[in-house]
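[1] what's the 3D shape of this:
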Amino acid sequence: HEATGAQHLHIDRDDSNNVFAVGFHTPVRDSTGVPHILEHTTLCGSEKYPVRDPFFKMLNRSLATFMNAFTASDYTIYPFATTNPVDYANLRDVYMDAVFHPKLDRLDFKQEGWRLEHQIPTDPSTPIQFKGVVYNEMKGQTSDSNYLFYCRAEQAMLPGTNYEHLSGGDPKYITDLTHEQLIDFHRKHYHPSNSRFYTYGNFPLEEHLRAIGEKLKGFEKTKVPTVNKNVSPWTAPRYVETTCALDPMSPADRQTKLSVSFLANQISDPFETFSMRVLSYLLLDGHASPMYKALIDSNLGSEFSANTGYDTSTSTSYLSIGLQGVKNEDIDKINNTIKSVLQQVKEQGFDPKRIEAAIHQMELGQKHKTADFGLGIMHGITSGWFNGVQPIELLQVNKNLDRLKSEIEKGRYFEKLIEKYLIDNPHTLYFVMRPDEHYFAQSAQEEEQRLKEKVDRLTEQDKIEIEKDGKELLKSQEQTEDLTCLPTLHLSDISTKTKHTVLEHTGICNAPVQWRTTSTNGITYFRAISSLPLFSDDLKMYLPLFCDSLLSLGTKDQTMAEIDDEIRLYTGGLKASTSISTNHSDLDHLEEGIVLAGHCLDRNIDKMYSILSKLIHGTNFDNVEKLKILINSNASSMVNSIADAGHIFARTFASSSLTPGMHNTELMSGLTQVRFMNQLAQKEDLSEVVEKLKQIASIVLSQSSLRIAITCGEDAVEPNTKSLVRFIEGLPTDTKKPDPSSAVNIFKPNYPKTFFPLPFQVNFAAQVMKGVPYTHQDGASLQVLSSLLTTHYLHKEIREKNGAYGGGARYGGLNGIFSFYSYRDPRTLETLDTFKKSIEWIKHREFTDQELTESKLSIFQGIDAPLSVSEEGMLEFVHGVSDEMRQW
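    Sure thing, here's the model as predicted:
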């Protein structure tokens, strides 16, 4: 943009899921979280749209397939995606007005950032507390030991730069930020001269240029603020230790985490960055990687640490190799093993097949297109773009791949990179995080002390202002607003017909096969479901482990490392998982199954089915060493997943008492499964586990239980058919029935109240009710109801007033569960009370036609969202829900 220097990248592609994003370079000088809080407050109203939280309100006035905003170490970006041109223009205008002309109201800063407020705002006799959405969000985020490990390691790795601060904010320092500093940060950083615009899809470039140019009128070029990003190289390695909370769900003696990090190249060199990414893959990815063999297979740790891999989110990249689930006495051994493996690879190089597999994965990745392809490109270029790299250079994968092949042919290319960055490198960080049972008590004590110091400094006038602000904020939150200034779609803007997916149904060797023949870029997508007979709850608990074992234990003839090399050389990945599908007409009936899935280039169709057959028939369940490693890894990763998905775990556990489908979902993927896997991890003798897995293997995956779905191009139908015949004929015609002595549990609904203690400073809550089957006429009404409750009551009460990061109501059309939930919630008991009050509230609330329309629009977002080609027809295949049923 000539007048301001704003940059704009447009990618013209025949894709209806169009993307818009505007972002700003926002490196920080402290850990007050100013860009993160600014990200929240810019979306709290603007000059043209002066309503509270237009961003949230637009969720129900739009068909957006994606709407969000992100704060990273170097930038803040605001993206959305939609297939509707009117919707696109509406959202683009709201987004641009929000970032360039926000209100940045003082009370919005207090609500979204932090504030001192009485526990009950209307009662000055109640104690003063810290409150605020971002404050509580980051309390939850920094309670997650994996997130904390990643951040603290990066801070120690890059001292003296903006990266030694947390851009999202550290709760210790968030309470130092003032409203004036927020406004000043916006003035300096949210200027067109400091901006990047990204547009993608099939909408015309001319209209993008016109709309952006209109919004930038009146701005002139200005000097862009800078911070120091240059790392001062070390002359010797450094050793840093810190602590985190003890996790009550994991073994106490295996909660240490560690990593070794090596400073690497400037990301302004796209080819060196590309090469280092491939090197990281070769060192770390999969069972055949040298680091996996040396660190995981040796049982030195349960899985790689959160920061393991090649990190390009900073202007100078770095590569980390680390472990979690470590015993304290093994720390030196692990560090020495990492050194030893690097030296060995430097001397011996990588197996040529492994390099070939890495190149194959990149070539396949270029062909594999997803529904959110445009967003994927955006995420791939933003860090480099905000650090001075031309975005077009970041998209030239084939050019970099050709150059890489040339360098490999010259010999010892990766070995030289290892020597340069990973062996002869004094800028190396040895980082250790140990659990401390007093961690949260100390954190709470520190917070109390910070609060006391602030309260002690308050004058009488300050206290009057706090009471006044609390009441004023409460009043503004409860006000009914005039939203007519916000643009909206209308039901007339939406097609009354769902997109019809053409499917063909045939049979191969008596197995039903669903065909989706379409343009796939030369890729075949395979999915099969093997229906399960009635199992006891005891045996069901082992089903997820059985599925993982198929892709983790190897066979009697081949190690898993050898098979993993084949999978990567000939496919885009294979998966085995459990499936639970509630009957669309009856919540008390369901189908349970094992899902096999994979995709490959059409030239490798036969290879893919051959590998699948090998794993089904030959998995070596007696490989106790690998089984132990798998159980430890699963136990660790399941516990780690709770921090980001606690509300889902809460909903699932609560729902398990209502329907057979949710009962089984809880057994196989909920907190019950997490505890079960941790119990298995404590076992020394796994002979009983081996017998259970063998028992399952004798019961499942037969010709008579199988149904298959194939998505491929016209030319690939015949080779798929031939290969499928061999694949199916290789399966047993039938399998054993479960042992009659193994009692099948009869499901009985019950209504418990449960609390799970977890190592977090904030909580997750859920309350659930049984709804109706998918085909019931009340299903649509319950979906609308959940939207109305969230938009008009729960969001305001749980997030705006109580400071939780998120909360609301949702209705699962397929599982028939109506649920209330909260996410990273500091006031859980009040939230449970809010759930109850919401029911009384809605019974007496009259809704306008506009409010009902908005709730319907929010539901159509999911119904009309574009699908990846691999997902087309899968709703019918997995759940039996046809396009006609969706239309009804």
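[2] C-alpha only now, for contacts and for neighbours.
    Fine.
[3] do you know how far residue 124 is from residue 469?
    12 Å (CA to CA, to the nearest Å).
[4] with residue 317 instead?
    45 Å.
[5] now show me the structure for the sequence below, then we'll compare the two:
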Amino acid sequence: MMAVRKRSENCGPKSSKVSFPIAMATPRLLYSTVLARSFHSCRSKVSQKWNCMHRIKYSTAVAVEPPLDSYASLSAGNKIRGYTILKVVPVSELNLVSVLLSHDETNAKHLHIARNDKNNAFGVSFRTTPMDDTGVPHILEHIALCGSTKYPVRDPFFKMINRSLSTFMNAMTASDWTLYPFSSQNKKDFTNLMSVYLDAAFNPLLQERDFRQEGWRLEHKDHNDPSSPIIYKGVVFNEMKGVFSSQHAIFQEAVQNNLLPSHTYGVCSGGLPLAIPDLTWQALREFHSNHYHPVTPDHLDIIENSVLKHYNKLEQDTSVPLQPRWAEPRRVKVSCRHNEMLPDSNKQTTVAVSYLLTDVTDVYESSVLSLISSLLVNSETAPFYHSLIESNLGSGFAPVCGYENSTRDTWFSVGLEGIAEGSVEQVLNIIDETFKKVANEGFPQERVDALLSQIELSTKHQTSNFGLSLMMSLNTMWNHDADPTVGLQVNEIISRFKKEMAANPQYLQEYVKKYFIENTHKLTVEMSPDEHYEEKQQELEAAKLKSMVDRLTAADREEIFTQGKVLAKAQMEEEDLSCLPTILKTDLDTVGVKTRVDTTTLDGVEVQLCEQPTNEVVYFNLLTDMADLPSHLKPFVPLFCSVATKMGAGGLDYKQQSQRIARYTGGLSLSHHISSSPSDLDMVLQAIHLQSFCLKENITPMFELWADIFNKIRLEDVGRLSMLLKMGVADLVNSVSHSGHQYAMRHSASNLSEANRLKEVLSGVTQISFLKTLSENDNQDRIASYLKDIAQHVLNKNSLNLFGVISGALSMLSLVQ
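    Below you'll find the model as predicted:
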């Protein structure tokens, strides 16, 4: 389960995503009980529920056995099992039909997506709008998963893991919604999980014991020793302390809270550690009754019988109003802890400027602003990459950067992290001047064309988790009562955009002037480390704890001791899990799916070609052997993989290379690949994995880009190399606070096998330490020399041991050759 806040679209060349209606924005913060999320969820880089029927929404993406043509018989106004069809919208570019329905009795809304996709997905979404920092929606998400009326066992989600064939199970809390999604390819399993999810969402037990376990409690440090100190405990309490140990989390929270201060976005939905102990069990139960109520998907009869027939329409306004606009810009300064892992202790200040933009329910306006955001910050050819990143004032873009469409009002941020405190005003001047330059000069047409090509490719590129991605991308706009089917119609949005561009050559420049240069709802946030930050936070927590403990009576203390022992005992008790549904052997498919792979050899290299209905997209994968790479070069492999497509190649400098990659492909990437044989742990495959994809019509330029990298890679620009190294180190260091458990597991396993040792060297804390030392080393020429040696070893035909192309036509073999 996870608490999530959607994050602004990633800045810079590491992401080519556009926050289009169906293009997922990257989650900003994920807090989750299962994984490690960064906002407000159970354990987990976006949850809210509604308590009125017309606010509760169920969204589904389900594989359909009847052909999509059969949905043509449905039309608005038709009645189905207590529902009225509001809209039927075929979307040819996504190969689906969307059906929007309303439940007659409760006004609950349901979106059904019909598509020939075996991976069925289902989700229940609630609008959850907290008005304080106690983290009530986040804690509620945790507790809802601690047992329900029909399934009264601890953590039924976790218990279902070994009873299910699910391809995804979790829950997540964002700033203003909570979502309970799952997916499965097995029909019986899908029905089982739907039953568990619906009962958890609408009939949770919400026991006080679970509130104390998942939220917060006072308890003796040693629950068996009444003389030990009384301290704060609780899953979410400790989770959020971990979240806000991150400089990024502090900065992101400060930006949203101060840019949108008038309503729910002015508070932390995940919960601030110092505010969480103010939440009571009674307040949590009231929040559930006011925000958790139903809506619907396919399987209408299941939802009607198990949920909706027990509810009446509930008229309670949980809508989020638009943020009142400011007449003057504002400025805020916040503090954070000092990060001793960063290379330069004197450059740990972050500054960003944020602009409030438009209503997220205005799909076209939001889409245009998303496009402009991508043109401003994404790729090495973006104006802010040139003016900010290449200034070498900082280590990278600020953690909040790009277009943010996960709130009612969308917004844009841009700035730098890893700068000297004295450079703040210089950065702010650069931001202002860059906007003025763009407003005067506009964007090169080739960049606009490349971005539109990326959108076309992303529409055709459909992954195995298509339903879940669709659910997440539509959830915010639907949460605010927009028509979700509008967000599916990408071609219509692009068509209108092209017409506007053709009619007005100043179209994008006018947007830049309106929303950035003339926009007075502008917030500047500056964050600098305070060497006493941790100490001050500990003092505030200690003072709050002392205030609560000092008020305890002798009876209170006895009750705390007793409750601690009861909770500890309950956590260790074995449970009867027979009430949980499971799948039987008869529910399994008896015939496996066979995929034909044609294998041949070209000049001594094994080539695999797989014919699949890829929607005119070609996928390329290649493994190049690095087992014989000298040991002193192997720690440099992650750096080599990171920079190999960002330094230029052949006749292209790095900017020209970036532009061609964006124009013709979905990106070129390299990564190390380490795996051991299941029968012999000492037999380890050591390789570099190269991958890319493109539209069928662009396969030639895609392979030309790879050919240049193989034959004429440029690694001599030590200035460029140094900048990329520093940016990479900053990203890795900042990942430790939210992925610390993964680094710890990798490090602890490093002595168990050769494969694990290599994984630690290449992607563990050992690698972070190694790169940090490199970034502090002035001998960049030596580093460049080592990278050239790696290129000579791995970027040649003799190192290739597997080459794969997945396409719609085997006739591509000649192109591959």
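[6] superposed, how do the two chains score by TM?
    Once the chains are laid over each other, their TM-score by TM-score structural alignment, normalised by the length of structure 2 reads 0.85; 713 aligned residues with a CA RMSD of 1.6 Å.
[7] translate residue 263 of structure 2 into the numbering of structure 1.
    With TM-score structural alignment defining the correspondence, residue 263 of structure 2 maps onto residue 161 in structure 1.
[8] residue range for stretch 563-571 of structure 1 in structure 2?
    With TM-score structural alignment as the criterion, stretch 563-571 of structure 1 aligns to 657-665.
[9] which other residues reach the matching stretch?
    13, 16, 379-381, 447, 449-451, 453-454, 457, 645-646, 648-649, 667-668, 692-695, 698, 701-702, 705 (CA atoms under 8 Å, 6 or more residues apart in numbering).
[10] quick one: contacts for residue 636 of structure 2?
    786, 787.
[11] trace it over to structure 1, please.
    Match for residue 636 of structure 2 (TM-score structural alignment): residue 542.
[12] could you do residue 354 of structure 2 as well?
    Match for residue 354 of structure 2 (TM-score structural alignment): residue 261.
[13] equivalent range in structure 1 for stretch 702-720 of structure 2?
    The aligned range for stretch 702-720 of structure 2 is 608-626, by TM-score structural alignment.
[14] can you give me the end-to-end span of that stretch?
    23 Å.
[15] and the equivalent of residue 527 of structure 1 over in structure 2, what helix or strand is that in?
    Correspondence of residue 527 of structure 1 to structure 2, assessed by TM-score structural alignment: residue 621. Using DSSP states H and E, residue 621 of structure 2 falls within strand 617-625.
[16] give me the contacts around that strand.
    457, 460-461, 686-696, 699, 794-795, 799-808.
[17] tell me the buried residues within the residues you listed.
    457, 460-461, 686-696, 699, 794-795, 799-800, 802-808 (16 or more other CA atoms under 10 Å).
[18] the aligned residue in structure 1 for residue 176 of structure 2 and residue 187 of structure 1, how far apart?
    With TM-score structural alignment as the criterion, residue 176 of structure 2 lines up with residue 74 in structure 1. Distance, residue 74 of structure 1 to residue 187 of structure 1, using CA to CA: 17 Å.
[19] these two: which has the busier surroundings?
    Remark: of residue 74 of structure 1 and residue 187, residue 74 carries more neighbours, 23 against 11, as counted by other CA atoms under 10 Å.
[20] so where does the residue nearest to the more buried one when sequence neighbours are not counted fall, helix or strand?
    The shortest distance from residue 74 of structure 1 to any non-neighbouring residue, by CA to CA, 6 or more residues apart in numbering, is to residue 27 (4.5 Å). Per DSSP H and E: residue 27 of structure 1 is located in neither a helix nor a strand.
[21] need the counterpart of residue 27 of structure 1 in structure 2.
    Looks like residue 27 of structure 1 aligns to residue 129 there (TM-score structural alignment).
[22] and for its match, the neighbour number?
    For residue 129 of structure 2, using other CA under 10 Å, the count is 27.
[23] contact partners for it?
    48, 49, 137, 175, 176, 177, 264, 269, 318, 320.
[24] what would these look like in a markdown table with secondary structure and distance to residue 780 of structure 2?
    Converted to a markdown table, those look like this (DSSP: H, G, I helix; E, B strand; the rest coil; distance: CA to CA, whole Å):
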| residue | secondary structure | distance to residue 780 of structure 2 |
| --- | --- | --- |
| 48 | coil | 49 |
| 49 | coil | 53 |
| 137 | helix | 49 |
| 175 | coil | 44 |
| 176 | coil | 47 |
| 177 | strand | 48 |
| 264 | helix | 49 |
| 269 | coil | 45 |
| 318 | coil | 57 |
| 320 | coil | 52 |
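[25] just the buried residues from those, in PyMOL please.
    To isolate the buried members of those in PyMOL, using 16+ other CA under 10 Å:
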select buried, resi 48+49+137+175+176+177+264+269+318+320
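[26] which of the helices or strands spans the residue most central in space within structure 1?
    In structure 1, the residue lying closest to the centroid (CA atoms, centre = their mean) is residue 644, at 8.1 Å. Per DSSP H and E, residue 644 of structure 1 falls inside helix 624-655.
[27] ok, then the element right after that helix?
    helix 660-669.
[28] average gap between that next one and structure 2?
    Overlaying structure 2 shows helix 660-669 of structure 1 at a mean distance of 1.5 Å from the equivalent residues (mean CA distance after the TM-score superposition for structure 1).
[29] which residue numbers in structure 2 does that helix align to?
    Under TM-score structural alignment, the match for helix 660-669 of structure 1 is residues 754-763.
[30] so how far is that stretch from its chain's centroid?
    26 Å (CA atoms, centre = their mean, to the nearest Å).
[31] neighbours of residue 708 of structure 2, just the number please.
    Neighbour number of residue 708 of structure 2 under other CA under 10 Å is 17.
[32] sticking with it, tell me its helix or strand.
    Residue 708 of structure 2 belongs to helix 699-712, assigned by DSSP H and E.
[33] by contact count, what packs against that helix?
    helix 654-664, helix 813-816 (3 or more CA pairs under 8 Å, 6 or more residues apart in numbering; DSSP states H and E).
[34] so for it, what gets flagged as buried?
    Buried-residue list, helix 699-712 of structure 2, by 16+ other CA under 10 Å: 699, 701, 702, 703, 705, 706, 708, 709, 710.
[35] quick check: residue 357 of structure 2 is in a strand.
    Yes - counting by DSSP: H, G, I helix; E, B strand; the rest coil, one finds residue 357 of structure 2 located in a strand.
[36] ok, which stretches of the stretch 101-250 of structure 1 are helices?
    106-112, 133-141, 145-157, 171-174, 179-189, 205-215 (DSSP state H, counting those that start in this stretch).
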